[in-house]
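Enquirer: just a sequence and a predicted model for now, questions to come.
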Amino acid sequence: MIGLEDVYKVVAAMVPLYVALMLGYGSVKWWKIFTPDQCDAINRLVCYFTLPLFTFEFTAHADPFKWDYMFIAADVVSKVIIVVVLALWAKCSTKGSYAWSITSFSLCTLTNSLVVGVPLVKAMYGSLGVDLVIQGSVFQAIVWLTSLLFVLEMRRTGLDISSTPSPVEGDSPARTSIDPTAKVDLEGRMEMIVSSSRPAFWSLMRRVWMKLAMNPNSYACIVGIAWAFIANRWHFEMPGIMDGCILIMSKAGTGTAMFSMGMFMALQEKLIACGPTLTVFGMVLRFIAGPAAMAIGSIALGLRGDVLRVAIIQAALPQSITSFIYAKEYGLHADVLSTAVIFGMIVSFPVLLAYYAILEFVH
């Protein structure tokens, strides 16, 4: 049962995030400390330094030998359901688009498990809930955030290629056979039109993989989970000097991400940057579509009892802060993601309490 002390722990975990947010907002809106270019630079600092080290730090301290792999499998099934639905929507609906499918996937699936989820689920389900939420968070970093990074990089690389001037007379045949042209509409939809599909595809993939190889976000979690397997299998401990080097930057990860979000808000004309319609859309995906998909995946794989309840609760946690940082860096609906993070944390507590009360009747 959740008591006042548990409520205080959740509030105590959330308030520092909003303090960092307001400091970022005030530094631009009121005190005029940073210019827009400097705000972009700070977001890149967060994206390429503090967040990768934060990801490596909590991933490296996981114990994958104690994971509940049926819980992980249910998470995979739920994400596959969402991907299939979004792919059909993008393909078959006149309003569907590749860009909005990426953002909708983020809104449906990526959660802020560590900051809000751990204290809340601990109050609800004890150590079992904490273990499962941490497992889900580590798996999210390894698979789903890495997948998001891949599709964002592929989209940006495709747009970069499409903006390359078309070949002129005298260019070599080899060059003209692999340069795609693209049509980009006002909603951000990109349709690649290629005359020779295989060379164009592999040219695109080669550039994407080269960029990902230089992006610390793409391998921080991989290196972290590799260390976790080695350390727990042979009982190694990370050297203190290495741990200290990582912690000095990783501890700033969440705070600097919220600070960057506050600066982004200050640069917008309206407080609710994306407008009320998209705000409601984001809340529906975050707190209804995501948990519904997780419930289907969990029940299909036979999860029962508290494991089923935790699976649904963790799918209804607030929006991942990292998803905003990526959206800002790659220029894709950062206004929608920032609003989802800010308002999601505000409304999450009553929504999660409602889920908790309802799930008590589920056996």
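Expert: Cool, got the structure. Residues are numbered from 1 along each chain as shown.
Enquirer: hey, let's count contacts and neighbours off CA atoms from now on
Expert: OK.
Enquirer: so where do the helices sit in the stretch 201-350 of the chain?
Expert: In the stretch 201-350 of the chain, the helices defined using DSSP state H, counting those that start in this stretch lie at 216-234, 240-250, 253-266, 275-284, 290-300, 305-315, 321-330, 334-359.
Enquirer: excluding chain neighbours, what is closest to residue 55?
Expert: residue 221 (5.9 Å; CA to CA, 6 or more residues apart in numbering).
Enquirer: quick one: residues contacting that neighbour.
Expert: 52, 55, 56, 59, 60, 141, 142 (CA atoms under 8 Å, 6 or more residues apart in numbering).
Enquirer: how are the helices of the stretch 1-150 of the chain distributed by residue range?
Expert: In the stretch 1-150 of the chain, helices defined by DSSP H, counting those that start in this stretch lie at 4-29, 36-45, 51-60, 69-92, 98-109, 118-139, 145-162, listed in chain order.
Enquirer: out of those, nearest to residue 240?
Expert: Closest of the helices of the stretch 1-150 of the chain to residue 240 is helix 51-60, at 12.9 Å (criterion: CA to CA).
Enquirer: use this one as the comparison:
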Amino acid sequence: MISGKEIYDVIAATFPLYVPVFLGYASVRWWKLFTPDQCKGISRLSAFIVLPLFSFDFLSRINPFELNCRFLAADALSKAIIAVLLAVWAKFTRKGSYSWSITGFSLSGLTNMLVMGVPLLRAMYGEEGLEIAVQAYMLQCIGWMMALLLVLEVRKATNRLQVSPRVVPHGDSHVVSIDEDDGRKEGAESEGSLVLKVMKLAWLKVAVNPRTYASVFGLAWAFVSNR
């Protein structure tokens, strides 16, 4: 049975997190305190500096030698099931879309474990809940977030490097036929190089992402400090 004190602890832990969100929305939507360019600057500051440092701080505090393996396995299995179901939906249904599959996986599988999960689970389960939240965030950063970034960069690189159809000028029928045949040969030859280009661009983008460095360095610090 959930007691009134437990409900109060959860509200007290999560309510302060929603106040800045509401103030940020109101300052842009109604009060017009920030311009769109300023909002972009704030978003870039959060993405490239605040969140990576926040991630490093939390990951460096865990003890990687005392992980809850059963919980991490259950978390990984649940996300894998979600990914498989979304892939099947995108592949075999009429309304399926890989872009919407990526969005659906982000919303259903990649929860806001760091900002919301830590205070929420700490209020519900104490220090044990805090450890579980940090461990889940570690797996999300090192595994699922990197995989999601890679998929997003592959999609962007594919759209950028997609070969446009050749425009053949009007003329004799045999000239058009030769042009089309050459286009097919060039398309077949360039397919392999296009895949390599896409993967190279995607891996480079993931490698230079600040959250990648923060996650790897934070986990390395945790291994060294708890050795």
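Expert: Looks like it came in fine. Model, not experiment: these values are computed from the prediction.
Enquirer: could I get the TM-score for this pair?
Expert: TM-score for the superposed chains, counting by TM-score structural alignment, normalised by the length of the second structure: 0.81, backed by 212 aligned residues with a CA RMSD of 2.7 Å.
Enquirer: related to what we said a few turns ago, could the helices of the stretch 1-150 of the first structure go into TSV alongside mean neighbour count and distance to residue 323 of the first structure?
Expert: What follows is the helices of the stretch 1-150 of the first structure, written out as TSV (neighbours: other CA atoms under 10 Å; distance: least, CA to CA, whole Å):
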stretch	mean neighbour count	distance to residue 323 of the first structure
helix 4-29	17	16
helix 36-45	16	12
helix 51-60	23	11
helix 69-92	17	16
helix 98-109	22	7
helix 118-139	21	13
helix 145-162	18	8
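Enquirer: if we can go back for a sec, from residue 127 of the second structure, how far off is the alignment partner in the second structure of the residue nearest to residue 55 of the first structure?
Expert: Matched by TM-score structural alignment, residue 221 of the first structure corresponds to residue 215 in the second structure. In this view, residue 215 of the second structure and residue 127 of the second structure are 22 Å apart by CA to CA, to the nearest Å.
Enquirer: how about residue 255 of the first structure: what's its closest non-neighbour residue?
Expert: With CA to CA, 6+ apart, the residue lying closest to residue 255 of the first structure is residue 20, at 5.9 Å.
Enquirer: ok, residue 160 of the first structure - contacts?
Expert: So residue 160 of the first structure contacts nothing (CA under 8 Å, 6+ apart).
Enquirer: give the contact list for the residue most central in space within the first structure.
Expert: Closest residue to the average C-alpha location of the first structure: residue 323 at 3.4 Å, with CA atoms, centre = their mean. For residue 323 of the first structure, the contact set (CA under 8 Å, 6+ apart) comprises 106, 110, 145, 337.
Enquirer: wait, residue 14 of the second structure sits on residue 119?
Expert: Yes. Contact status for residue 14 of the second structure versus residue 119: in contact at 6.8 Å, counting by CA atoms under 8 Å.
Enquirer: so what sits against both of these two?
Expert: Joint contacts of residue 14 of the second structure and residue 119 (CA under 8 Å, 6+ apart) do not exist.
Enquirer: tell me which element residue 166 of the second structure falls in.
Expert: Secondary structure from DSSP states H and E places residue 166 of the second structure outside every helix and strand.
Enquirer: who's in contact with it?
Expert: residue 183.
Enquirer: now do it against residue 176 of the second structure, distance only.
Expert: Taking CA to CA, one finds residue 166 of the second structure at 11 Å from residue 176 of the second structure.
Enquirer: try residue 36 of the second structure
Expert: 50 Å.
Enquirer: kindly report the same for residue 53 of the second structure.
Expert: Taken as CA to CA, the span from residue 53 of the second structure to residue 176 of the second structure is 59 Å.
Enquirer: what do you get for residue 101 of the second structure?
Expert: 40 Å.
Enquirer: now residue 92 of the second structure
Expert: 36 Å.
Enquirer: what residue of the first structure takes the place of residue 64 of the second structure?
Expert: Per TM-score structural alignment, residue 64 of the second structure is aligned with residue 64.
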